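dropping a prediction and its sequence here:
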Amino acid sequence: MKKLLIISMGFAICLLSACSPQPLQTIGSTKYYVEIDDAGEEYAESDYSRYKYNMMGFDKDGEGKELSFTAGHQLKQGAYLKVHYKKGEVITYEEVDADDVPKKAQELLEEKD
């Protein structure tokens, strides 16, 4: 009976995580929005180039945070990113349309320029 319960719970967890629109790693993270306004700092790592970015991000309420993250390619100038931040580090990011940036964050990003 115990085995059946454990298997059922495992199946339920797998099913829920597969149906979730949000990757498990981003659960509990804070979303910040940034606008790419520099080329990043290029550096070599294990025979390939990476780019380091340090920039100010803003959440939906306009709270700011200095964010540091890297990318495997140079990010597009003027692009907006939604950055997931948790436990003192950037977990992941994705490019979003300007219309998807919350109004308060958008205003602060425009003031920053």
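Structure's in. What do you need? Numbering: from 1, shown residues only.

okay, CA-based contacts and neighbour counts for the rest of this
Fine.

quick check: longest helix of this structure.
Ranked by number of residues, the top helix in the chain under DSSP state H is helix 2-19.

neighbouring contacts of it?
Outside helix 2-19, the residues within contact range by C-alpha atoms under 8 Å, 6 or more residues apart in numbering are 23-24.

take a look at this one as well, against the first:
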Amino acid sequence: MKKSMIAIGIVLVILVGGVIFLQNVNLNRVGADEYFTQINGEGTKTEDKMSDGGIHIRYEYELPAYDKDGNQKTLTFSADKQLRENAYLLLFVKNGKDVTSYQEVKDEELPKKVAEVLE
């Protein structure tokens, strides 16, 4: 009886830990290459009609991006809102070209070679 209670307790701890882990980890970033870019321009506004009749607005950006070594690649990605002009972004890229996620970073977080190119 005691062994089965311990086993059930261990399973519950593993399940709760797994749920907490999945809530705090963005799987779109796991295993992705990192590129840095700076927002220049307003992006191209696109409107998609949803099945319920609503309108979904997105902004598409095509910008040069740089890996930590300063190698350039032009990447295309979209956002649900217009991004702040001159903001620095960290792009998460899978399959060499698919931007799966992004986050804004401060200029002091840029790798040295990237900062030299973007500033």
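Cool, the structure landed. Since the structure is predicted, the reported quantities are computational estimates derived from the model, not experimental observations.

the following helix or strand past the longest helix of structure 1 - contacts with which helices or strands?
For helix 2-19 of structure 1, the following helix or strand on the C-terminal side (DSSP states H and E) is strand 30-35. The contact analysis (3 or more C-alpha pairs under 8 Å, 6 or more residues apart in numbering; DSSP states H and E) places strand 30-35 of structure 1 against strand 48-58, strand 80-86, helix 103-112.

so which residue is dead centre in structure 2?
Compute the mean C-alpha point of structure 2, and by C-alpha atoms, centre = their mean the closest residue is Ser101, 1.9 Å away.

map that one onto structure 1.
Applying TM-score structural alignment, one finds that Ser101 of structure 2 aligns to Thr92 in structure 1.

ok, its match - contacts?
If a contact means C-alpha under 8 Å, 6+ apart, then Thr92 of structure 1 has 26, 83-85 as its contacts.

go again with 6 Å.
Thr92 of structure 1 makes contact with His84 under the criterion C-alpha atoms under 6 Å, 6 or more residues apart in numbering.

and it, that one's in a helix?
No. Counting by DSSP: H, G, I helix; E, B strand; the rest coil, Thr92 of structure 1 falls outside a helix, being strand.

ok, now how distant is it from Lys103 of structure 1?
Thr92 of structure 1 sits 22 Å away from Lys103 of structure 1 when distances are taken as C-alpha to C-alpha, to the nearest Å.
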